[in-house]
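Asker: I would like to see how this sequence folds:
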Amino acid sequence: MIQLKGMGGGLRCIIPEGLPDSDIPSALDDLVSQGEQVLKGAELVVDFEGRRVDGDLLCLVMKRLIWPLGIKVAAWRSLHGESLDLLKGAGLPVEEPRFSLPNRQPQPGQLPVMRLRRSLRSGQKVEHRGDVIVEGNVNDGAEVLAEGSVVVLGRLQGLVHAGTGGDEEAAVYARVFEAPQVRIGFKVGSMDRSDPWWGMPAVVSLEDGAVVVSQWPQV
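Answerer: Sure, this is the predicted structure:
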């Protein structure tokens, strides 16, 4: 079943990764028939979650949902790495719009926060022009790229790049640190299982241009 959720001044259409491909056409038709009054002319985020997206699926969504109702797509979202690259390569907007973020009106100089209430599997990828909070694990083979800082409330085993625009004040926080590499700004830090912080709560930051690891702050 395709889900429709309200958020701020727009809507989010979630095409769950668990929905069989064969069921998508009828699910789109049901959504149009049942939600036409709400969707017509609306501003929408189309969220594929971790589903693989190809040209055929994009055309299907366009023909069955977007074009018939004159919907404006504010963003096309996917956690599937190759699919995200495909969406960007097609020139489609992939950044979360302001109305969908918890902090819709950040103070001057403050970066918008993306809160991800799930874990990321191998092959999944998140890119965001601000801070990112992952409430699950970032597993081996998953990627998080953020212009701001990254907080992982679970296990960090995949690749995290904080401060992708060169911000050396960005940092990476992980409740369980098990990542062989972390990037901050234009610096790369390599880690090893023999390091004392491996498997522990840790913070990775830059000091005097070098990647350093310290203990997670005590509350």
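Asker: only C-alpha atoms from now on, for both contacts and neighbour counts.
Answerer: Fine.
Asker: residue 57 sits in which helix or strand?
Answerer: helix 55-61 (DSSP states H and E).
Asker: what of residue 29?
Answerer: Assigned by DSSP H and E, residue 29 falls in helix 24-39.
Asker: host element of the nearest residue to residue 188 once chain neighbours are set aside?
Answerer: Distances taken as CA to CA, 6 or more residues apart in numbering place residue 182 nearest to residue 188, at 6.0 Å, with adjacent residues excluded. Assigned by DSSP H and E, residue 182 belongs to strand 181-184.
Asker: how about that strand: buried residues?
Answerer: Residues of strand 181-184 classed as buried: 182, 183, 184 (neighbour count, 16 or more other CA atoms under 10 Å).
Asker: tell me how far the last one lies from residue 133.
Answerer: When CA to CA, to the nearest Å is the yardstick, residue 184 and residue 133 sit 16 Å from each other.
Asker: here is a second sequence; please produce its structure as well for comparison:
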Amino acid sequence: MTAPTRPSTHTGKLLVALISRLHLYIGLFVGPFILIAALSGIAYLLSPPLEEWLYHDTLYGVNQGEPQPLAEQIAAAQRYLDSATLPSAVRPAPEPGSTTRLMYSEPSLGPSEHRAVFVDPISLEVTGDTTVYGTSGILPLRTAIDHFHRQLLMGNVGRLYSELAASWLWVAALGGVLLWIRQRRSLKALVSPHSTRRRHATLGLIISLGLLFFSATGLTWSQWAGAILRNFVMPGAGARQVPQRR
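Answerer: Just a heads-up that it's a prediction; the model follows:
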């Protein structure tokens, strides 16, 4: 006669099976997001030197001479726009040879967007006219990469998918760690060190802390989940506007 299976053993097997299925399905769900987020994050880090090259004629002007007063630079932008409207924000030239960024609010632009007119502070020549984002006046290239990183260029649908993926990422990471711990204790898990399964487990264990950090920080900057987290930590903070920039 065989001994009856103990309830604790049966429950443990069901729990392991549940964790294994969640780890698999969540991995399939968040995998595309992780790939896109990683590639777009790298592109975002590389965007400043790319912008220096792409917008060089806009960002730089004459580097020899005496800079004109800021009022004269604003007047040059007003003549260019054929309007007496004052800019909503001004970023003076940060160094000799660079241009001043004058930002104007227009009803046709989206949230946090401004029309930026770039003026050479020495020659008072307008070197550029483009749409920028945020109070710092981020240029179109970095803005496009950032929107792709946060929304996958799909608006709220892409942002919702990103939040769901970040919300479940920590479950997949911790589930993988628990499965690795169980397999280490089992003789059946002693497979070849060169097997795909062993490599997956080893790599997953190494990057698990990074995935947890990625999930936590991503959620704090998210629109819906971030508001809940901020309201939990600081009651009433969830109603504040979600930061648009890092």
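Asker: care to give me the TM-score?
Answerer: The TM-score (TM-score structural alignment, normalised by the length of structure 1) is 0.22; 91 aligned residues with a CA RMSD of 6.4 Å.
Asker: one step back: tell me the first helix or strand C-terminal of the helix holding residue 57 of structure 1.
Answerer: Heading C-terminal from helix 55-61 of structure 1, the first helix or strand you meet, by DSSP H and E, is helix 67-69.
Asker: I'd like the next helix or strand past that next one.
Answerer: Next along from helix 67-69 of structure 1, by DSSP H and E: strand 72-77.
Asker: by how many degrees do that next one and helix 24-39 diverge?
Answerer: 140 degrees (axes from the mean of the first three to the mean of the last three CA atoms, to 10 degrees).
Asker: so which bits of strand 72-77 of structure 1 are buried?
Answerer: So strand 72-77 of structure 1, judged by 16+ other CA under 10 Å, has buried residues 73, 74, 75, 76, 77.
Asker: closest to residue 57 of structure 1 among the residues you listed?
Answerer: residue 76 (12.3 Å; CA to CA).
Asker: the closest one and residue 58 touch, don't they?
Answerer: No - Residue 76 of structure 1 is beyond contact range of residue 58, at 9.8 Å (criterion: CA atoms under 8 Å).
Asker: so what sits against both of those two?
Answerer: Counting by CA atoms under 8 Å, 6 or more residues apart in numbering, residue 76 of structure 1 and residue 58 have no shared contacts at all.
Asker: quick one: residue 88 of structure 1 is in a helix?
Answerer: Yes - according to DSSP: H, G, I helix; E, B strand; the rest coil, residue 88 of structure 1 belongs to a helix.
Asker: distance check, it against residue 67 of structure 1.
Answerer: Distance, residue 88 of structure 1 to residue 67 of structure 1, using CA to CA: 20 Å.
Asker: before we move on, what about residue 133 of structure 1?
Answerer: From residue 133 of structure 1 to residue 67 of structure 1 the distance is 34 Å (CA to CA).
Asker: neighbour count: the two, which is higher?
Answerer: Between residue 133 of structure 1 and residue 67, counted using other CA atoms under 10 Å, residue 133 has the larger neighbour count: 17 against 13.
Asker: hmm, residue 145 and that one touching each other?
Answerer: No - counting by CA under 8 Å, residue 133 of structure 1 does not reach residue 145; the two are 11.5 Å apart.
Asker: that older thread, relative to strand 72-77, how tilted is the helix or strand that comes right after the helix holding residue 29 of structure 1?
Answerer: Per DSSP H and E, helix 24-39 of structure 1 leads on to strand 43-47 as the next helix or strand towards the C-terminus. Orientation check (the same axes, to 10 degrees): strand 43-47 of structure 1 against strand 72-77 gives 20 degrees.
Asker: so which elements touch strand 43-47 of structure 1?
Answerer: strand 10-14, strand 72-77 (3 or more CA pairs under 8 Å, 6 or more residues apart in numbering; DSSP states H and E).
Asker: now the ones you listed as JSON lines including distance to residue 114 of structure 1?
Answerer: Formatted as JSON lines, those follow (distance: least, CA to CA, whole Å):
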{"stretch": "strand 10-14", "distance to residue 114 of structure 1": "15"}
{"stretch": "strand 72-77", "distance to residue 114 of structure 1": "13"}
